[in-house]
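# I would like to see how this sequence folds:
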Amino acid sequence: MNQESFSQIFINAALVNNFVLAYFLGICPFLGVSGKINTAGKMGGAVTFVMLISSMCAYGIHAFLEAIDAPFLQLISYIVVIASTVQLVEMFVKKMSPALFQALGIFLPLITTNCAILGLALFQTNKGYDFFQSVTYAFGAGTGFTLALLLMAGLREQLDFAEVPKVIRGTVLTLVAAGILSLAFMGFSGLGS
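Okay, here's the model as predicted:
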């Protein structure tokens, strides 16, 4: 069992070891959905929800597989839970908000293959978190993911109004901004100790 406090776990997952800006997990939706703040916030909420459900299930799956001495089934079990959760989220969003469903496009079903969610399940298992620590870790990771999306979306919206040389418009500028944002998050590295 890990002895970290809940606040340490949350801050570590959200800021210090941000899944997108420190581990570079979940880059696909980070770059693909961060064009508008509204869409980025909703995608962040969907990813956070999937992270929370996956984290709770991963804790139970890990305990069960350890009890029956079958830890080799861990990875495939996590993938099944993540895919099922994403399918439920996708059906819910499609039913409740068709406009949001269209805005998120292919990136909503791609949450299934978002390595940040699988990484979360594997990291929490390796760190030996109990159930409540796992949920805190998932909430912190989801908050950090959403924060990264919102910051990038805000930057991209502001850059749309800036006079930028043609040489670096588009993808180049987005990647440069992402790199600078990642460097800025390195300043949080002292908080996690």
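
# Please count neighbours and contacts with C-alpha atoms only from this point.
Fine.

# Pull the contacting residues for residue 62.
Contacts here follow Cα atoms under 8 Å, 6 or more residues apart in numbering; on that basis residue 62 touches 71, 74, 125.

# Of these, which is the nearest to residue 105?
Checking the contacts of residue 62 against residue 105 with Cα to Cα, the nearest one is residue 74 at 30.0 Å.

# Please give the structure of this sequence too, so both can be compared:
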Amino acid sequence: MEHIELFFKSIFIDNMVFATFLGMCSYLAVSKKVSTAVGLGAAVIFVLAITVPLNWMLDQYILQPGALKWLGAEYASYDLSFLSFIMFIATIATMVQLVEIIVEKFSPSLYNSLGIFLPLIAVNCAILGGSLFMQSREIATLGLATTYGVGSGIGWFLAILAIAAIREKIRYSSVPAPLRGLGITFIITGLMAIGFMSFGGMLTGGDEEEKSDTNELSVMPVDESNELTIQATALEDKLTQVNQ
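As a prediction, this is how the structure comes out:
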């Protein structure tokens, strides 16, 4: 259940584009055609699915304070968290280079259409943001980190696919001249972000149930103490009457 909840939250509620507006450069530049958007979106899913778990392992076993205790007791006090950015970016750059080689080998047309934006995935803030959000949210297991990486990639993929489909359609619409191009794209992106905000109430039923359960538990001792007080008062009255 935890994996499913994290998966859907990373797609709809914490969407990289519509919730935090990360990766907007390639989102705006490579969303003129659906085919190009699909290729870049698939590359982003692959990179996030690989780099987030890898960076989770780096964070857990190397970078966190005391993470090097598996090397011996003398290393338990080491804190390498200041290397987080360097290590994360190095991992991302390696994976992006691998993606670039694969795309160029198996799909030269897609490689040419993506152009400079394919290697620029290495400095895409959405990719680095996925690893930093994973670190800040203290995701507990490797499986959850993988789920978060895949979900974040799918969320970014859906965002660029949706805007690319809309931009292909509005070519045939009578958009006012001052808004043509990026103007109408920014407006549509804002409206889509407002739409995705409606998912903010998803998967909150469990939290409400937990709150109600805790409220019931907190009320029970109060009721029992009230009953004991009433019984003690009644007993005192009876003793007073007997003494009289």
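
# Show the buried residues in the contacts of residue 62 of structure 1.
Those of the contacts of residue 62 of structure 1 that meet the buried threshold are 74, 125, by 16 or more other Cα atoms under 10 Å.

# Longest helix in structure 1, please.
Secondary structure of structure 1 per DSSP state H: the longest helix is helix 37-67.

# so after that helix, what's the next helix or strand?
Downstream of helix 37-67 of structure 1, the next assigned helix or strand under DSSP states H and E is helix 74-96.

# residue range for the following helix or strand past that following helix in structure 2?
Per DSSP H and E, helix 74-96 of structure 1 leads on to helix 98-104 as the next helix or strand towards the C-terminus. Matched against structure 2 by TM-score structural alignment, helix 98-104 of structure 1 falls on residues 108-114.

# again with stretch 168-176 of structure 1
Under TM-score structural alignment, stretch 168-176 of structure 1 corresponds to residues 179-187 of structure 2.

# What's the local residue count around the counterpart of residue 18 of structure 2 in structure 1?
Residue 18 of structure 2 maps onto residue 21 in structure 1 when the alignment is built from TM-score structural alignment. A count of neighbours around residue 21 of structure 1, defined by other Cα atoms under 10 Å, yields 25.

# Same check on residue 91 of structure 1?
Residues near residue 91 of structure 1, counting by other Cα under 10 Å: 12.

# now residue 96 of structure 1
Residues lying near residue 96 of structure 1 (other Cα under 10 Å) number 11.

# how close does it get to residue 170 of structure 1?
32 Å (Cα to Cα, to the nearest Å).

# Look at the corresponding residue of structure 2 for residue 35 of structure 1 and give its secondary structure.
Residue correspondence to structure 2 (TM-score structural alignment): residue 35 of structure 1 is matched to residue 32. At residue 32 of structure 2, secondary structure determined by DSSP: H, G, I helix; E, B strand; the rest coil is coil.

# What strand or helix carries the match of residue 18 of structure 2?
Counting by DSSP H and E, residue 21 of structure 1 is found in no helix or strand.

# hang on, the earlier thing: for the longest helix of structure 1, which positions count as buried?
For helix 37-67 of structure 1, a neighbour-count test (16+ other Cα under 10 Å) marks 37, 39-59, 61-62 as buried.

# Then stretch 184-192 of structure 2?
For stretch 184-192 of structure 2, the neighbour count (16+ other Cα under 10 Å) marks 184-185, 189, 192 as buried.

# Identify all contacting residues around stretch 44-60 of structure 1.
78, 81-82, 85-86, 89, 111, 117, 120-121, 124-125, 130-131, 134-135, 138-139, 141-143, 145-147, 149.

# I am finished for the moment; much appreciated.
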